[in-house]
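Novice: Structure, please.
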Amino acid sequence: MSTNSTYPYDIPLPLNCIQGFDNFLEILKFVCQMGYLIPGWVLHILILKTILWKESRVFLHNSFFVIYALDSFASFIMLSFDITFTRAIMYIPPLCPILSPYFYTPSLFLKLAYVVPNYMKAMKSVTQIFMNINRMHCILYPITYKATWNRKMIPIVLFILLSPCLVTWNLVISRITVFPMFGGFGVSYIKRVAWASLSTFHFIFLSTAVIITIVCTILSVFVLTTLPMRVKNAEKTLCIANFLISVGFILTAICQSIYAFCAKCPSDFLFGMQYLSHDFLNIISPMIVICMSSQLRNSIFPVKFLRPVSVVPSGTSQNNLS
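Specialist: Next up is the predicted model:
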């Protein structure tokens, strides 16, 4: 949507709920999505609890885990809105006539429900960039890697936290509204600044992240295959984990780009697909990191018969893990 600065942003915008959807089928979609969203949400809680509190003395000394904690936090927030609000209003038709009237006029809650997840999506693009640069630096310059990243972590974290404002600033000043979607309704916006398109900003962030991801991955794989003993095994497993996450990120970026720029594609289908593509990335990412990082896995699931031989990340002593 676009409009000029004279648009009356405070007038009610009624919504006509779409009739004809099978309530059972739509609710089944909701239940199926909760079946993977909630476990993924729990995994992110466990990861954040382990990195930031339970084993912070170990993981916060590893720059990759600091960046990944920010990525995990973004996924956790996105999943929290999906589980508690976004998917329910979209896939439970009986809620549409009950809840939609509350959003005919501007609502602070609705603004948060739209601005915050989009902020987190942009933040995940930035964390993706730094995770790939981090792994490439570790492989190319293993001797200076730890000291360099520890020295630069504060400005990197600040950049990751502040740069998504470049994507969401127009959402903050724009009218957030609802529109019919599937058996319920979705959330969109009426632009206060007509040229500042959310899709374009996301595309710039995503395309930048994809280009850097591809370049870093090619260089990292080349060095890992030609100099296999250049980095320690624990760092190498984090590189592999990051490669797999990067594949998921690229697939998500492709779906997001098609949704933003394919005007002739079915809008309902693409709207659902861009949600599912982010679901895939948000769910697969913690599974990959937990599977590939033995020290994180052992901290989250302290069951002795599940533990392989512990691998110590660079710069961390075995005593810190015991």
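Novice: can we go C-alpha only for contacts and neighbour counts from here?
Specialist: Fine.
Novice: How about the helix or strand residue 149 falls within, which residues are buried there?
Specialist: Per DSSP states H and E: residue 149 is located in helix 145-162. Residues of helix 145-162 classed as buried by neighbour count (16 or more other Cα atoms under 10 Å): 145-146, 149, 156, 160-161.
Novice: Let me have the residues you listed in CSV, extended by distance to residue 219.
Specialist: What follows is the buried residues of helix 145-162, written out as CSV (distance: Cα to Cα, whole Å):
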residue, distance to residue 219
145, 16
146, 19
149, 19
156, 22
160, 23
161, 27
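Novice: Out of those, which comes closest to residue 284?
Specialist: Set against residue 284, the nearest of the buried residues of helix 145-162 by Cα to Cα is residue 160 (21.5 Å).
Novice: list the contacts for that closest one?
Specialist: By Cα atoms under 8 Å, 6 or more residues apart in numbering, the contact set of residue 160 is 123, 126-127.
Novice: at 6 Å what do you get?
Specialist: Contact analysis of residue 160 by Cα atoms under 6 Å, 6 or more residues apart in numbering lists residue 126.
Novice: would you say residue 187 is within a strand?
Specialist: Yes: the assignment for residue 187 is a strand, going by DSSP: H, G, I helix; E, B strand; the rest coil.
Novice: That one: neighbour count?
Specialist: Other residues near residue 187 come to 18 when the count uses other Cα atoms under 10 Å.
Novice: For residue 123, see how far away it is.
Specialist: 20 Å (Cα to Cα, to the nearest Å).
Novice: Show me the helices in the protein, by range?
Specialist: 23-49, 56-59, 63-81, 87-91, 95-99, 108-140, 145-162, 165-173, 198-226, 233-261, 267-292, 294-300, 318-321 (DSSP state H).
Novice: One more, please, to line up against the first structure:
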Amino acid sequence: MQRLRALTRVPKQPMGEAWFMGETRRMYPALMHDDPSRWPRDELDSALYELASGPVAFGPLREWSLWFAFLLPRALELLGRSDAAAFDDSRLLSGLITATFVHYPDGERLPANLRQDLLDTLGRAMFAPSLWNASGMQKNAFCSPWQRGTRHGDMLDPSDAFSASCILIATYLDPERLAHWLDSVMRIADPFWRAGWVVWLAGAAPVLIDGAYPSALDSGGFHLADWLNAHLLDAPSKPIVPDVLPAAFVDAERRQLLQASLRRNLDRRRLQQWGADLRQAGAPRGEAFEYVLWQYDSAAEAVAERYRLD
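Specialist: Next up is the predicted model:
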């Protein structure tokens, strides 16, 4: 965080919006403070959308590049503030990750130290010690995939911060470390975390298996894996090089490594055991937990089929 912060100072001019049709362009002067606690949260959210959508639609501008590099490490400091709602933190991390993908689309070409700093900040945000206890993730953690008391009752919703963080790691982590990452994921004993991760695997299959861009992720199905502003991350409408198709969002080598490692460490029997653990952990919730169980069972079957597990 300190290294990323030290790279930038407050820009001399306020950032401006990307989309405007009148003579007056909306500016964001309230963000011209080095102390992020002084930023209005609605302005920050709006600015992150402009930072992500502007380069996609109009191409890169130095203004947006400077402002993104300035906002990123300081906005991360806002996560976990006691006065912030979990929903706000989830949207903030999701918006930051979307903008990161826009401004740094090719992790392989980033300086290794910058890529590692992004992984150690953005990628580890949902593993802050304050979000976990001895039994697993805190129920009120902003990135928890278990949502209680929705219109369906309880539900597994690994969209937004959970999904964006996992996709970031799958995209930026050194290929030789992907197997270790998957192993560490599956060692987390929290049954709600594991269930959410299985639902995420099912929902993220278009990106992790087919090479689709995040804009293809389903935002209204049973296995949610989309996140804030992910619709902006779409395949280029035209090949950059004539007669060459645009690259997949997650390159073929990474997808093959992820799938091979997953097949070595996860099988139908283990998925069934995780389902039994989930039923036992959720038993006190009674009927409110039925939708969670159905989600998990359907996701486990989809994961076994899509990832060709034994």
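Novice: Superposing both, give me the TM-score.
Specialist: The TM-score (TM-score structural alignment, normalised by the length of structure 2) is 0.25; 126 aligned residues with a Cα RMSD of 6.2 Å.
Novice: ranges for the strands of structure 2?
Specialist: Secondary structure of structure 2 by DSSP state E: the strands cover 132-133, 136-137, 146-150, 153-156.
Novice: Buried deepest among those strands, which one?
Specialist: Of all the strands of structure 2, strand 153-156 carries the top mean neighbour count, a mean of 22, counting by mean count of other Cα atoms under 10 Å.
Novice: now residue 300 of structure 2: how far from residue 2 of structure 2?
Specialist: Residue 300 of structure 2 is 41 Å from residue 2 of structure 2, by Cα to Cα.
Novice: between these two, which one's more packed in?
Specialist: Under the neighbour definition other Cα under 10 Å, residue 300 of structure 2 and residue 2 were set side by side, and residue 300 has more, 24 against 9.
Novice: how far away is that one from residue 256 of structure 2?
Specialist: For residue 300 of structure 2 relative to residue 256 of structure 2 (Cα to Cα), the value is 20 Å.
Novice: what's the answer for residue 172 of structure 2, then?
Specialist: Going from residue 172 of structure 2 to residue 256 of structure 2 by Cα to Cα gives 15 Å.
Novice: quick one: which of these two has more around it?
Specialist: Between residue 172 of structure 2 and residue 256, counted using other Cα under 10 Å, the more crowded position is residue 172 (22 against 13).
Novice: could the strands of structure 2 be laid out in CSV, adding distance to residue 47 of structure 2?
Specialist: Shown next, in CSV, are those (distance: least, Cα to Cα, whole Å):
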stretch, distance to residue 47 of structure 2
strand 132-133, 30
strand 136-137, 30
strand 146-150, 28
strand 153-156, 30
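Novice: Looking at these, which is nearest to residue 192 of structure 2?
Specialist: strand 146-150 (6.4 Å).
Novice: tell me what the closest one is packed against?
Specialist: Here strand 146-150 of structure 2 is seen to pack against strand 153-156 when contacts are counted using 3 or more Cα pairs under 6 Å, 6 or more residues apart in numbering; DSSP states H and E.
Novice: about what we covered before: orientation of the helix holding residue 149 of structure 1 relative to helix 63-81 in degrees?
Specialist: When axes from the mean of the first three to the mean of the last three Cα atoms, to 10 degrees is applied, the directions of helix 145-162 of structure 1 and helix 63-81 differ by 30 degrees.
Novice: just the buried residues of helix 145-162 of structure 1 now: which is nearest residue 210 of structure 1?
Specialist: After measuring the buried residues of helix 145-162 of structure 1 against residue 210 of structure 1 - Cα to Cα - the closest member comes out as residue 160, at 16.3 Å.
Novice: Quick one: end-to-end length of stretch 153-172 of structure 2, please.
Specialist: 36 Å.
Novice: closest one to residue 196 of structure 2 among the strands of structure 2?
Specialist: Nearest to residue 196 of structure 2, of the strands of structure 2 and by Cα to Cα, is strand 153-156 at 5.7 Å.
Novice: Which neighbouring elements make contact with the closest one?
Specialist: So strand 153-156 of structure 2, by 3+ Cα pairs under 6 Å, 6+ apart, packs with strand 146-150.
Novice: mind redoing it with 7 Å?
Specialist: Packing partners of strand 153-156 of structure 2 (3 or more Cα pairs under 7 Å, 6 or more residues apart in numbering; DSSP states H and E): strand 146-150, helix 290-306.
Novice: Output these in CSV; the columns should cover distance to residue 113 of structure 2.
Specialist: Output for those, formatted as CSV (distance: least, Cα to Cα, whole Å):
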stretch, distance to residue 113 of structure 2
strand 146-150, 34
helix 290-306, 34
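Novice: most packed of these?
Specialist: helix 290-306 (a mean of 19).
Novice: relative to strand 146-150, how tilted is that helix?
Specialist: Using the same axes, to 10 degrees: helix 290-306 of structure 2 against strand 146-150 is 140 degrees.
Novice: which helices and strands does helix 290-306 of structure 2 pack with?
Specialist: Using 3+ Cα pairs under 7 Å, 6+ apart, the elements in contact with helix 290-306 of structure 2 are strand 153-156, helix 191-203.
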